[in-house]
Each structure stands twice: as C-alpha cells, then as structure tokens.
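Colleague: Provided below are the primary sequence and the corresponding predicted coordinates.
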Amino acid sequence: MRVILAEDQGMLRGALSALLDLEDDIEVVGQAENGEQALHLIRTLQPDLCVMDIEMPLMSGLDVAEQLKADGNPCRVVILTTFSRAGYFQRAVKAGVKGFLLKDSPIDELAASLRSVFAGKRAISPELALSFYNSENPLTEREKEVLKLAREGLPAGEIAGRLYLSAGTVRNYLSEAIQKLEAKNRIDAIGIAERNGWLD
C-alpha cells in the first residue's frame, strides 16, 4: 500500500517513515510538514492512505480529511493524535476518517491498523474509543449560541440584542462557558469549543 505521512515534527515524521518503510507491504511515497502540503501530495500522488497529525500548520488533519471528502478523493485517512477529545472524533467520523490512533502506539500496532484500514475496516485505539464515548459537550444550547455570536466578533451588548437578553446575562453565559472549558478567555473558549466540534 502507498502511504503519505503528514506530521509537522520533522524528527517524528522521519522516524515513522523509516519504520513503516521496513514493512514489506507498506511504501511511504511522500511526507508533508503541514496540511496544505499533505493535500497537494495526496492530489498529486494518489496514495492509498494518508497518516496525519491533527494539529498541523495551515490546515489541520481534520481540515484535510474534510476537503478530501468534499473532493470525493478515495485516499483513506488515518489520524494520529495525542489528544483524546471527543469532538475531534465526532468531526473525524463526519469527515470519513477511517483510523484514529495514538501517536505513542507501537509501530507494529500502527502497521496492523493501516492494513486494517486498507482492507476497508476502521481502526481506533481502545484508549481513545473509551474517552470518546464518555465525553460529551459540556455547553448548554444558550452558551453555544453566545459563543457562536462571540466568534463573529460581536460585543456582549450586540449579542444581548440578538438573543433578547441583557448584556449582564450574556457576560454570565460567557463566563460560565470559559469556566466549563477551562479556558483563559472567550477567544480561548471559542477555540476549544471549535476544536472539539461543540459549536456545530
């Protein structure tokens, strides 16, 4: 099977590539250090699989997976992650991702998972699967509405007008959301909620 590796940490990318190349049936045909590069390589080289980190510059692994799905590209995506947030998993499933594995999985486990995905199955690390099904969106519908409008750059007063609430109530919702998400401020809270797919 022909594989592309997309990972922004050069050392890890090189090590993974060398180890996967030792497998008789796996050939690493390209390496990318960011999501845009990965998308370009997939479109150009037409590999069977792409193994991607979630957090990458320019485009995340999930952005690339969503774009491939929109393109109708047959390349199967396997996400490698250190994160165990359920929102990532929900977004990944929607984007048609076939594998969701931990970065620190042993190489023989990774190779076996790639073979499984190549054969048309799904591969999910058991540790990740457990946390995905146990983790739910902590935000109420109102908190989500407030965060969505805050994402558009609207101040509390304008959000209040849109939702027929008082500015004080809006500030309370924002502060509640920031606390629940253990965020530093509203921008951080919006980022966390977006990454987890909790504003969809």
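Modeller: Good, I have the coordinates. Numbering: from 1, shown residues only.
Colleague: okay, CA-based contacts and neighbour counts for the rest of this
Modeller: OK.
Colleague: name the SS class of residue 28, please.
Modeller: Assigned by DSSP: H, G, I helix; E, B strand; the rest coil, the conformation of residue 28 is strand.
Colleague: OK, contacts around it?
Modeller: Residue 28 makes contacts with 2, 3, 4, 5, 17, 20, 21, as judged by CA atoms under 8 Å, 6 or more residues apart in numbering.
Colleague: which of those residues fall within strands?
Modeller: 2, 3, 4, 5 (DSSP state E).
Colleague: redo the residues you listed as CSV? Include neighbour count.
Modeller: Formatted as CSV, those follow (neighbours: other CA atoms under 10 Å):
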residue, neighbour count
2, 17
3, 26
4, 26
5, 24
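Colleague: export these to a markdown table and tack on distance to residue 53?
Modeller: Listed next are the ones in strands among the contacts of residue 28 as a markdown table, based on distance: CA to CA, whole Å:
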| residue | distance to residue 53 |
| --- | --- |
| 2 | 18 |
| 3 | 14 |
| 4 | 12 |
| 5 | 9 |
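Colleague: just give me the closest of the residues you listed to residue 42.
Modeller: residue 4 (7.3 Å; CA to CA).
Colleague: alongside the first one, take a look at this:
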Amino acid sequence: MTEKIRVLLADDQALVRGALSALLRLEPDLDVVAEVGSGDEVLETARSTSAQVCLLDIEMPGMDGIDAAAQLATELPGVRSLIVTTFGRPGYLRRALEAGASGFVVKDTPAEELAEAIRSVHAGRRVVDPALATESLAGGPNPLTDREREVLRECLDGASVSVVAERVHLSAGTVRNYLSAAIGKTGTTNRVEAARVAQRNGWL
C-alpha cells in the first residue's frame, strides 16, 4: 500500500478547517495530520508532524499564509505549500509564488480538484487557478516598493500621517513622500483610498 500524503491545514476559521479536513479524509491517499488556526503555528507544526503539504489560508492572525509559505520554503524546503483562499486577487497570487508557494487555488474549488492539487504539488508540480493566472499576467507586477506597502498598510484604519510616521519610525515628511508616490501609482486621490486599492489588488 502506498504511503499517504501528510497534509497540514492552516485556516483561522474552525468551520472551514473542519469541512476541509472531512473532505480530504475521504481521499484514500491523503492524511490530515494537523490543523492550526494561525500562520505563526505552521512551521513548528509542520516540523513536528512531518507534514508534506501545507494548505494555507492567506488572512490569518499573526503571520499570514504568504509569509508562512516563505518561512516553510526557507526552513523546510522539502515541504510544499498550497495557498487555499477566499481572496483570489492577482497580487496575492504573484506574492505567494514569489514567496515559494507551490500552488494557489480558491476555496470554492471542488473537493476532487483540491485533492488533485495536493497530489500535484506533492509531486513537485505547480498548480495555479487558471482564471487568476490569466488575470495576474494581465495586471502586471506590484508597482509598490516595500516601504510604500508598509506605509499604506498603516493607512488602512484611516490613521493620520503623524501616527503612521510614529508606527513605522520615519519622519512625517518621508511618510508623505512615500504616500505621494503610492497615490500616484494607484491612480487615487488620498492615502486611505490608495491603501484600499492596493489591498483590493493584493499588493499589501
């Protein structure tokens, strides 16, 4: 009998984790060895359970799924990560693949396709939702620099320039310069709008 593929599930919603786990356990060649609710738990749990494929949601408390994929790629390069998310944004797809994820699918993927995606990434292949791949190529790369992204993230809650400057340990003038560049690149008129457009495109 062939050895089962050891799968770790990371999603902050217990119901989603439970449903995914139940569906995957119906597959004779898959074994769900762990379920975690935050990105911070992924690396150690993958290590302790000898997981071979990690299914990662993007938006989780602490470390997000893309950062968790990057950590796995660095620390446990033999472990494959597959992003499974509600947020099918082209910018997320690009960032996930750059971080070292082996695949990217959306949560409404049928169970049999998800199981096939796990088998594919385990075999060393890359799996990407075709509609998203097309959209990602059409949308081009993320135009924002790391600093612009950092500053915009702090604007999502409507914080003032002085508050943002304090949070990112930069002068207010420097923050204004980054925001001005980001507003230009996103084609918006103010910092909050720029932050929201960037978030919607998956650039943050």
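Modeller: Right, received. Where do you want to start? Quantities reported herein were computed from a predicted structural model and do not represent experimental measurements.
Colleague: report the TM-score for the pair.
Modeller: Remark: TM-score between the superposed chains equals 0.77 [TM-score structural alignment, normalised by the length of the first structure]; 185 aligned residues with a CA RMSD of 3.2 Å.
Colleague: if we can go back for a sec, residue 110 of the first structure: which of the contacts of residue 28 of the first structure is nearest?
Modeller: Residue 110 of the first structure lies nearest to residue 20 out of the contacts of residue 28 of the first structure, by CA to CA, at 8.7 Å.
Colleague: contacts only, for the nearest residue to that closest one once chain neighbours are set aside.
Modeller: Excluding the flanking residues, the one nearest residue 20 of the first structure by CA to CA, 6 or more residues apart in numbering is residue 26, at 6.4 Å. Contacts for residue 26 of the first structure (CA under 8 Å, 6+ apart) come out as 1, 2, 3, 20.
Colleague: the second structure: which residue goes with residue 26 of the first structure?
Modeller: Using TM-score structural alignment as the criterion, residue 26 of the first structure maps onto residue 30 of the second structure.
Colleague: quick check: nearest residue in space to residue 35 of the second structure, chain neighbours excluded?
Modeller: Using CA to CA, 6+ apart and skipping the chain neighbours, the partner closest in space to residue 35 of the second structure is residue 9 (4.7 Å).
Colleague: what of residue 72 of the second structure?
Modeller: residue 43 (6.1 Å).
Colleague: and the aligned partner of residue 36 of the first structure in the second structure, what does it touch?
Modeller: Residue 36 of the first structure maps onto residue 40 in the second structure, with residues paired by TM-score structural alignment. Under the criterion of CA under 8 Å, 6+ apart, the neighbours of residue 40 of the second structure are 62, 63, 68.
Colleague: ok, now residue 86 of the second structure?
Modeller: Residue 86 of the second structure makes contact with 106, 107, 108 under the criterion CA under 8 Å, 6+ apart.
Colleague: let's see that with 6 Å instead.
Modeller: Applying CA atoms under 6 Å, 6 or more residues apart in numbering to residue 86 of the second structure gives the contacts 106, 107.
Colleague: translate it into the numbering of the first structure.
Modeller: Using TM-score structural alignment, residue 86 of the second structure lines up with residue 82 in the first structure.
Colleague: kindly report the same for residue 132 of the second structure.
Modeller: Here residue 132 of the second structure is matched to residue 128 in the first structure, going by TM-score structural alignment.
Colleague: residues contacting its match?
Modeller: Here residue 128 of the first structure is in contact with residue 84 (CA under 6 Å, 6+ apart).
Colleague: so it, which state does it fall into?
Modeller: Note that with three-state DSSP, the state of residue 128 of the first structure is helix.
Colleague: mind checking how far it is from residue 46 of the first structure?
Modeller: As defined by CA to CA, to the nearest Å, residue 128 of the first structure lies at a distance of 29 Å from residue 46 of the first structure.
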